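J.: output the structure for:
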Amino acid sequence: MNVVAYTLLLALVGVERIAELVVSRRHLVWARRRGGTEYGSGHYPWMVAAHVGLLGGALLEAWLLGRPFIPFLGWPMLGLAVLAQGLRWWCIATLGKQWNIRVIIVPNLPLVNEGPYRWLRHPNYVAVVVEGIALPLVHTCWLTASLFTVVNLALLRTRVKVENAALAQASDTGRARRC
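T.: Predicted coordinates for the structure are as follows:
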């Protein structure tokens, strides 16, 4: 895979992120019409910045530092990145209108325990962690993979605390859903 093909891959992931934003916005409107409440909005802009940084950092590192594609690393990492996308969209499909990139609790909705949520409490974040490592390493962008992983883990620590607290509060009041 040459750097132009890698750039196309990153662009496709960027388009996928825009699709997520569109879906999330529709779901936010749906949730607010049903009395949904947002939790932890302060960390949201930082998460957006980190994900933009992941794509931009990988692109810049590949081009400016001339990172090579090494097949024995790149192909498995591409496979992991594709699997992470599959897991992400499985989460989105499982949650339906309850899925959002923000932490939104809608009254009187049951906690989702189907799909990947049967086995993991936060499967979407597993996808994010895997993708954050794998996508840059497709083209040996180890600086981006390392920096994003550190930043992302700090953000996810906050995000999971916020989400767990919101879900616990919702469960106590009879309203719950998953992110």
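J.: could you use CA atoms for every contact and neighbour count after this?
T.: Noted.
J.: ok, now how distant is the residue nearest to the spatial centre of the chain from I18?
T.: Central residue of the chain (CA atoms, centre = their mean): V128, 4.3 Å from the mean position. Using CA to CA, to the nearest Å, V128 is found at 15 Å from I18.
J.: now do L64
T.: 25 Å.
J.: then V150?
T.: 24 Å.
J.: L64 and I18 - which one has more neighbours?
T.: Using other CA atoms under 10 Å, the more surrounded residue of L64 and I18 is I18, with 12 against 9.
J.: let's see this one next to it:
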Amino acid sequence: MTSQWLFTALVLLVGLERVAELVVSKRHAAWALAHGGVERGQGHYPVMVGLHTGLLAGAVAEVWLADRTFVPALGWVMLALVVLSQALRWWCITTLGQQWNTRVIVVPGLSLVRRGPYRLVPHPNYIAVVVEGLALPLVHSAWVTAIVFTVVNAALLTVRIRCEDAALRELATPDPRTAEVAR
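T.: This next block holds a predicted model:
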């Protein structure tokens, strides 16, 4: 089996991991909305989905169409970073429990999570996203995909993190009018 096929299998496994995330996210979002949650940032969500789908498709397409080679010194290090980013992502998911989903949903009355990776940095999941977005394509030298994803993702994360920070401030100091409605 060629390294291109092995890389394609790796990307498919990452894609399956994304599907698992979406299943968990959908269940958690339904819970949050059923408990009075209010969604924020709906406008950037489809862009985020498209970008992450593009990362997977672009990495495979570049490897095959540009005939990228596997460079062991780069590829093995990048693979280790991909695995570590997945571990960090699932640490974030398990730490937040039902409060985690791929959307920004504020549930009145819940407290901010300050344990697990959240005791160290405010948005640890985005560290996983940044590392994976750079490392996954570079496992098989797909440097164009790595650069394009990283640049576009930086712009998207600027919007996303501002949205989340505003929602988290709302959670930390709820609007009295919202609190009245939630009672």
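J.: coming back round to it: and the residue nearest to the centre of the first structure, how far is that from G174 of the first structure?
T.: Taken as CA to CA, the span from V128 of the first structure to G174 of the first structure is 29 Å.
J.: swap in V3 of the first structure?
T.: 51 Å.
J.: okay, the two: which has more neighbours?
T.: The neighbour comparison of V3 of the first structure against G174 (other CA under 10 Å) goes to V3, with 16 against 13.
J.: what is the subsequent helix or strand relative to the lengthiest helix in the second structure?
T.: Using DSSP state H to define each element, the second structure has its longest helix at helix 3-34. Sequence-wise, the next helix or strand downstream of helix 3-34 of the second structure (DSSP states H and E) is strand 38-40.
J.: check how far the helix or strand encompassing A81 of the first structure sits from its aligned residues in the second structure, on average.
T.: Here A81 of the first structure, judged by DSSP H and E, is contained in helix 71-95. In the superposition with the second structure, the average deviation recorded for helix 71-95 of the first structure is 0.2 Å (mean CA distance after the TM-score superposition for the first structure).
J.: what comes up buried for that helix?
T.: Of all the residues in helix 71-95 of the first structure, those buried under the rule 16 or more other CA atoms under 10 Å are 74-75, 77-78, 80-82, 84-85, 87-88, 90-92, 94-95.
J.: map N153 of the second structure across to the first structure for me.
T.: Matched to the first structure by TM-score structural alignment, N153 of the second structure sits across from N152.
J.: thought its match was touching A49?
T.: No. In terms of CA atoms under 8 Å, N152 of the first structure does not count as a neighbour of A49; the distance is 10.4 Å.
J.: looking at those two, which has the bigger crowd around it?
T.: N152 (22 against 10).
J.: the nearest residue to the more buried one once chain neighbours are set aside and V138 of the first structure, how far apart?
T.: Once flanking residues are discounted, N152 of the first structure sits nearest to A50: 6.9 Å by CA to CA, 6 or more residues apart in numbering. Noted for A50 of the first structure: a distance of 19 Å to V138 of the first structure, by CA to CA.
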